[in-house]
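Student: The following block contains a protein sequence and its predicted model.
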Amino acid sequence: MTLLPPIQLPKIDFAREFTFSDADYERVRRLIHRTAGISLGPSKKDMVYGRLVRRIRELKLAGFTAYVDLLESPAGRGEFEQFVNALTTNLTFFFREDHHFPLLAEHLKQKAGQEVSIWCAAASTGEEPYSIAITALEALGANARVSILATDLDTSVLETGRRGIYGADKVARLPAGMAARYFDKLPDGNYQARAQLRNLIRFERLNLVDSVWPACKPFDAIFCRNVMIYFDRDTQAGVLRRFVPMLKPDGLLFVGHSENFYFASDLFHLRGKTVYEHAARAAVRPLTHG
């Protein structure tokens, strides 16, 4: 039997378009942590490459070293917003973590007739603050005196929130009947939140790790969900300390399903499933026996 020579397959080059060294990645990690509080582990290197390579192409730069050099120079101030936007995650949908909203409704009903203020500190594309607004109107009625501050680090998603326009697939996730009550169908098949919702919400850019936050009166509730999972422990503790004076004595802090702040028990005490209250208020709450 004659053996055929082995087939020589063409060599395929899987090399990246741009070199992304460990040193480049470390510079990116330090920069996004210093400016946005986001903590990136070693496993995120490929994700960072995929998100930033588009900016490098658009700017026609030589590679990642040149890109970070630009960001760290005075000429890179205009690009910095694009850099942060690229590295932030904006997964959200209406009434995400729906166990929070009945508790919010009960909390608001206790304040009927009062002015109510709520801060949504990671508003993303707006589904969360609109869910809060719907809950407030359902709990307090159409004449509710409610104001909602919706903030996010990413400027592009804030514009989506301001417009309040969403695809049919997103609106379909609303509880039964709410789409008809609170959204208008547009000619292109999308849906827009009605003015009664949009008028309750003010969208603004805010970086939770900035040294100064805009002056605001204390809030009746703060939603900061699924954002501090990207922060290291020290950054989380710093943000939580700054939340203390921003929340009314009887206020509630709503956090994400995978966030646990047991290490800050001197600041906040767990009230319910991923819902916190001031530690001082919890200390005087009477014990209940069931």
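Tutor: Looks like it arrived, so ask away. Numbers count the residues shown, from 1 in each chain.

Student: from here on, contacts and neighbour counts on C-alpha atoms
Tutor: OK.

Student: residues of stretch 30-37 that come out buried?
Tutor: 31, 32, 33, 36, 37 (16 or more other C-alpha atoms under 10 Å).

Student: Also stretch 228-241?
Tutor: If you call a residue buried by 16+ other C-alpha under 10 Å, then stretch 228-241 has these buried ones: 228, 229, 230, 231, 235, 236, 237, 239, 240.

Student: hang on, the second one packs against residue 258?
Tutor: Yes. Residue 229 is in contact with residue 258 according to C-alpha atoms under 8 Å; the separation is 7.4 Å.

Student: about what we covered before: could I get the buried residues of stretch 30-37 as CSV with secondary structure?
Tutor: Written out in CSV, the entries for these read as follows (DSSP: H, G, I helix; E, B strand; the rest coil):
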residue, secondary structure
31, helix
32, helix
33, helix
36, helix
37, coil
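
Student: Of those, which is the nearest to residue 74?
Tutor: Using C-alpha to C-alpha, residue 31 is the member of those that lies nearest residue 74, at 14.5 Å.

Student: want to compare, so here's the second one:
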Amino acid sequence: MFEISDKEFRRVAHFIKVNYGIHLNNEKKILVVGRLGQVMQRLNINNFSDYLDYIIADKSGEAAKTFINQMTTNHTFFMREADHFNYFRDTVLSSLLPRVRDKDLRVWSAGCSSGEEPYTLAILIDEYLGSARIGWDTQLLATDISEKVLNRAKKGIYSSEAVALLPKRWRHSYFKRHADNHYEVSNKIKKEVVFRRFNLMESFPFKKKFHVIFCRNVMIYFDADTKMNLIRKFYDSLEPGGYLFIGHSETINREDTRFKYVMPAVYRKE
């Protein structure tokens, strides 16, 4: 069993805060040891200082990818916080689509985890447009910092329990039965989602602004300053009238943002 000194923990916490925005308080010591200890054991590294030195010295970036893969929590499920999806379908699409130029709808699922959120959004868009989708570019962007979880998302394979609560028509139209009682997202929907690894702490490289950004249950890992800086970047990356969805456990101080509050965890750029 590995042990981490106070000095080593402060160094790990500083590294993950500076590079990934994640805030670790002292209560996370056990989590750090549990998640990184197995990696250190495989590498035959005996202490956390040497492990951080190893990450920093690795110019390929693979060691850093392994580090963040271990340190991030990727828990999600289909129709999580379902009222958001209902609002997206019933209100957002109907208000946005008539104003979208060149039939180019731009939606970003930031912190997409294993893919349930962006696939759900792609299905909702496809259902909403129906036969009228000809000529529309509705391909959406899905990003996450964890390459491991992105690889799982790209496969689009989920257990029968995971899709059990989805409408029966969705399971019939947008999924296909897979081996071992699993379901795979149809190629039609897979083509509508572009998965990319992206660190939200980096400068946003996007040439065009988005109409909708989903970033739910990601900012709970950030301190107040990091969260507000990210919210400002989201605001600047949205078209006027665009929507930001955050997690229900997250809040935005209305005095510190230009976003207009719409409903719990939903904000709009005016």
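Tutor: Received it, and whenever you're ready, just let me know what you need. In this text the structure is predicted, and so the values were computed from the model without any measurement.

Student: now the buried residues of stretch 228-241 of structure 1 as a markdown table including distance to residue 184 of structure 1?
Tutor: Formatted as a markdown table, those follow (distance: C-alpha to C-alpha, whole Å):
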| residue | distance to residue 184 of structure 1 |
| --- | --- |
| 228 | 34 |
| 229 | 35 |
| 230 | 35 |
| 231 | 38 |
| 235 | 41 |
| 236 | 39 |
| 237 | 42 |
| 239 | 37 |
| 240 | 38 |
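
Student: any idea which element the counterpart of residue 172 of structure 2 in structure 1 lies in?
Tutor: Under the alignment (TM-score structural alignment), residue 172 of structure 2 pairs with residue 180 of structure 1. Per DSSP states H and E: residue 180 of structure 1 is located in helix 178-182.

Student: Now do the strands in the stretch 101-250 of structure 2.
Tutor: With strands called from DSSP state E, counting those that start in this stretch, the stretch 101-250 of structure 2 shows them at 107-110, 140-144, 157-159, 175-178, 182-185, 193-197, 210-215, 238-246.

Student: Onto which residues of structure 1 does the third one map?
Tutor: Using TM-score structural alignment, strand 157-159 of structure 2 corresponds to residues 165-167 of structure 1.

Student: dump the residue contacts of residue 156 of structure 1.
Tutor: By C-alpha atoms under 8 Å, 6 or more residues apart in numbering, residue 156 of structure 1 lies in contact with residue 85.

Student: can you give me the helices for structure 1?
Tutor: 22-36, 45-59, 64-71, 77-87, 100-109, 127-140, 155-163, 168-171, 178-182, 195-198, 233-243, 279-284 (DSSP state H).

Student: mind listing what residue 183 of structure 1 touches?
Tutor: Applying C-alpha under 8 Å, 6+ apart, the residues near residue 183 of structure 1 are 191, 192, 193, 194.

Student: quick one: what's aligned to the second one in structure 2?
Tutor: The alignment partner of residue 192 of structure 1 in structure 2, by TM-score structural alignment, is residue 184.

Student: Just give me the neighbour total for the nearest residue to its match once chain neighbours are set aside.
Tutor: Excluding its sequence neighbours, the residue lying closest to residue 184 of structure 2 (C-alpha to C-alpha, 6 or more residues apart in numbering) is residue 157, at 4.3 Å. Using other C-alpha atoms under 10 Å, residue 157 of structure 2 is surrounded by 21 other residues.

Student: so residue 157 of structure 2 makes contact with residue 185?
Tutor: Yes. Using C-alpha under 8 Å, residue 157 of structure 2 is in contact with residue 185, at 6.5 Å.

Student: picking up where we left off before, enumerate every residue touching the match of residue 172 of structure 2.
Tutor: Residue 180 of structure 1 makes no contacts at all, as judged by C-alpha under 8 Å, 6+ apart.

Student: try residue 250 of structure 2
Tutor: Applying C-alpha under 8 Å, 6+ apart, one finds that residue 250 of structure 2 lies in contact with 217, 219, 220, 265.

Student: switch to 10 Å and redo it
Tutor: 216, 217, 218, 219, 220, 227, 264, 265 (C-alpha atoms under 10 Å, 6 or more residues apart in numbering).

Student: what's the answer for residue 110 of structure 1, then?
Tutor: 139, 140.

Student: The residue nearest the centre of structure 2 and residue 217 of structure 2: what is the separation?
Tutor: Taking C-alpha atoms, centre = their mean, the centroid of structure 2 lies closest to residue 111, which sits 1.1 Å from it. To residue 217 of structure 2, residue 111 of structure 2 is 8 Å away according to C-alpha to C-alpha, to the nearest Å.

Student: Need the residues touching each of the two.
Tutor: residue 74.

Student: circling back: got a list of what the residue nearest to residue 184 of structure 2 touches?
Tutor: Per C-alpha under 10 Å, 6+ apart, neighbours of residue 157 of structure 2: 114, 115, 175, 176, 177, 178, 179, 182, 183, 184, 185, 186.

Student: and the residues you listed, which are buried?
Tutor: 114, 115, 175, 177, 182, 183, 184, 185, 186.

Student: thought the fourth one was touching residue 163?
Tutor: No. Shown here, residue 177 of structure 2 and residue 163 do not form a contact pair, counting by C-alpha atoms under 10 Å, at 11.2 Å.

Student: can you list residues touching both of those two?
Tutor: Counting by C-alpha under 10 Å, 6+ apart, the shared contacts of residue 177 of structure 2 and residue 163 are 171, 183, 184.

Student: The second one and residue 156 of structure 2, how far apart?
Tutor: According to C-alpha to C-alpha, residue 183 of structure 2 and residue 156 of structure 2 sit 8 Å apart.

Student: and the two most separated of the contacts of residue 250 of structure 2?
Tutor: Of all pairs drawn from the contacts of residue 250 of structure 2, the widest gap by C-alpha to C-alpha lies between 227 and 264 and measures 17.4 Å.

Student: circling back to that earlier point, next, show the common contact partners of residue 157 and residue 185 of structure 2.
Tutor: Taking C-alpha under 10 Å, 6+ apart as the contact rule, the neighbours common to residue 157 of structure 2 and residue 185 are 175, 176, 177, 178.
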